[in-house]
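Peer 1: Next come a sequence and a model predicted from it.
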Amino acid sequence: MAHLAIELRQPHDAVRIAVEGLGQATAAYGTSRLVARLHTMRARGLALIGDRAGCSKALEDAESILDEATAEQPAQWIAAFDEASLASEAALCFLQLAELDEAERRAREVIRLRSGDRVRSRTFAQLTLANVLVHAGRVDEAAAIGHEACSTTVSLSSARVVHQLRALGGVLSLAPRSRQVSSFLAALAGLSATSGEHNGAVSSWPV
C-alpha cells in the first residue's frame, strides 16, 4: 500500500503506511528484507515531500538492515528485495531531490546488477536513467536509452513500462530533433496503442 500511495502521488499517506508496516513487520521472523523495503518506501515518500535529510536517513536504515539480512532465511511470503531493488528506489529518490549525479550512479548500478534475466527491473532502471539524463540536459543519451527500452518492451507487455516510455517521449518531443531523438520517437510510435493506463484514486486507506 505504501508503494501504491507513492504511485498515486500521496507521499504523506505513503510514509504513514510504511511506518505502520514497520510496526508489524519487525515483530515477525524472517522479515528483514521487508523491513528494508518499508524504510525505502518511507524514503520515497519523504523525497516526494522534499525532506532530504529524512530521505537520506531512511535509505541509510534500509541499507544497514539489508546488509544484516544476508544470512537470514526470509519468510516464504516475503517478496524479493535486494541490493539492486534498493538502488532502484534510491535512484528515484535522488532524482526527485534533483541530486542528479547520485541518481545516475544508482540507476547505472541497477543496470549492472540486473544484466541477466531480470529484464523488467533493468528496463525500469534504464527509464530512470533516461529521466536523470533529461534533467541533466543530456537529451541524446536519454533518447538512445529510451530507444533500447522500446526494443525490450515488445517482449515485456508491461503497461507501466509503456506509460513511462510515453512520458519520456512527451518530454523528448519538445527537444531539438536530433537523430537519436527522432529514432526514439519513431520506435515509441511503433509500440502498441494499448497501454493499460488508469486514472484513479483511493478515498481512504485501510490503515
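Peer 2: Nice, thanks for sending it over.

Peer 1: from here on, contacts and neighbour counts on C-alpha atoms
Peer 2: Noted.

Peer 1: Contacts only, for the nearest residue to L97 once chain neighbours are set aside.
Peer 2: Sequence neighbours aside, A47 is the residue nearest to L97 in space, at 6.1 Å (criterion: Cα to Cα, 6 or more residues apart in numbering). Counting by Cα atoms under 8 Å, 6 or more residues apart in numbering, A47 makes contact with 55, 93-94, 96-97.

Peer 1: and the residues you listed as CSV, adding neighbour count and distance to L22?
Peer 2: Formatted as CSV, these follow (neighbours: other Cα atoms under 10 Å; distance: Cα to Cα, whole Å):
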residue, neighbour count, distance to L22
C55, 26, 16
C93, 27, 20
F94, 24, 23
Q96, 19, 23
L97, 18, 24
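
Peer 1: so of the residues you listed, which ones are in helices?
Peer 2: 55, 93-94, 96 (DSSP state H).

Peer 1: and the comparison structure, right after this:
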Amino acid sequence: MARLTGLVTAQRRHTSQLLDAHLTTARSLLYLRLARAQASLGEAVGCRHSLARAEKSLDTVAAAPVPSWCSWMSPAGLLVDSGGCFLDLGEPRSAHRAITDGMRLLPTARAKTRGVFLTYEASSCLRSGQVEQAAAAAREALTIAHRIGAPRCVALVRGLLPGFTPYRDAAGVADLFAPARAGERGSGPHHRG
C-alpha cells in the first residue's frame, strides 16, 4: 500500500509538470493513470476529479503534436479506463455504462484493444450479477484473442474464471472454461498480447 501511495504521489508530481505544457493528450493520459491509482486506493472524489480533468484535457485542441508514447489515447480508451476506475470503486453499473460507451467508439480495426476491453466488460457484468452477459463478453474476447494471437487477452479472461465458477450451470458459462484454458502451457509471461 505504501508503494502504491508513493506511485500516486509521483504521478501527481508528473501530472502537475505537464499542466503548463501544450501536450493535451499526454496530460489526459497522465490524469487517467492518476485516476486509476486513486480508484485502486478507494479515493473516489480524487478519482472523479482526475477523470474529469483527463476528459477536459483530451477535449482540448493540442498546440503541439501528440507524442508517440500516447498516440493511442482516445475517447474510447478514456471511457473504458474510466469504467475500470468505477469497477475499482465498487460501482459496477457505472463501470458497465462507461465500458459499453467506450466500446461503441472503438474502431473495429483495433481488435486486440477490443478483446481487452471486452474482458473489462465481462468483469463489470460479472460484478453486477449479469452472468450470461459476462460470459458472452468473455467468450467474444477469447474468440478475438485466439484469432489474432493475443495471449494477454486470454490471460485476462482466465483471471475471470474463478468468478464464473459458482455459475457453471448458467447459459454460456460452461462453454467458456475449455477455450479459456486451451493452450495454458504455451502462454507464459514471456508472450505479449
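Peer 2: In hand now; what should we look at? From a predicted model like this one, the values you see are computed outputs, not experimental measurements.

Peer 1: Quantitatively, what TM-score do the chains reach?
Peer 2: Laid over one another, the chains give 0.87 as their TM-score (TM-score structural alignment, normalised by the length of the second structure), with 189 aligned residues with a Cα RMSD of 2.3 Å.

Peer 1: What's the match for the residue nearest to L97 of the first structure in the second structure?
Peer 2: Counting by TM-score structural alignment, A47 of the first structure lines up with A39 in the second structure.

Peer 1: quick one: that match from L51 of the second structure, how far?
Peer 2: In this view, A39 of the second structure and L51 of the second structure are 10 Å apart by Cα to Cα, to the nearest Å.

Peer 1: Skip the chain neighbours and tell me the closest residue to L142 of the second structure.
Peer 2: Using Cα to Cα, 6+ apart and skipping the chain neighbours, the partner closest in space to L142 of the second structure is V154 (5.9 Å).

Peer 1: Give me the most central residue, the second structure.
Peer 2: For the second structure, D81 is the residue whose C-alpha lies nearest the centre (Cα atoms, centre = their mean; 4.5 Å).

Peer 1: which residues does the alignment partner in the first structure of that residue contact?
Peer 2: By TM-score structural alignment, D81 of the second structure lines up with E89 in the first structure. When contacts are counted by Cα under 8 Å, 6+ apart, E89 of the first structure touches 40, 44.

Peer 1: distance of E89 of the first structure from V19 of the first structure?
Peer 2: Applying Cα to Cα to E89 of the first structure and V19 of the first structure gives a distance of 17 Å.

Peer 1: Give me the three-state assignment for S192 of the first structure.
Peer 2: Under DSSP: H, G, I helix; E, B strand; the rest coil, S192 of the first structure falls in the coil class.

Peer 1: From S173 of the first structure, how far off is it?
Peer 2: Applying Cα to Cα to S192 of the first structure and S173 of the first structure gives a distance of 18 Å.

Peer 1: more crowded one of these two?
Peer 2: Higher neighbour count among S192 of the first structure and S173: S173, with 14 against 11, using other Cα atoms under 10 Å.
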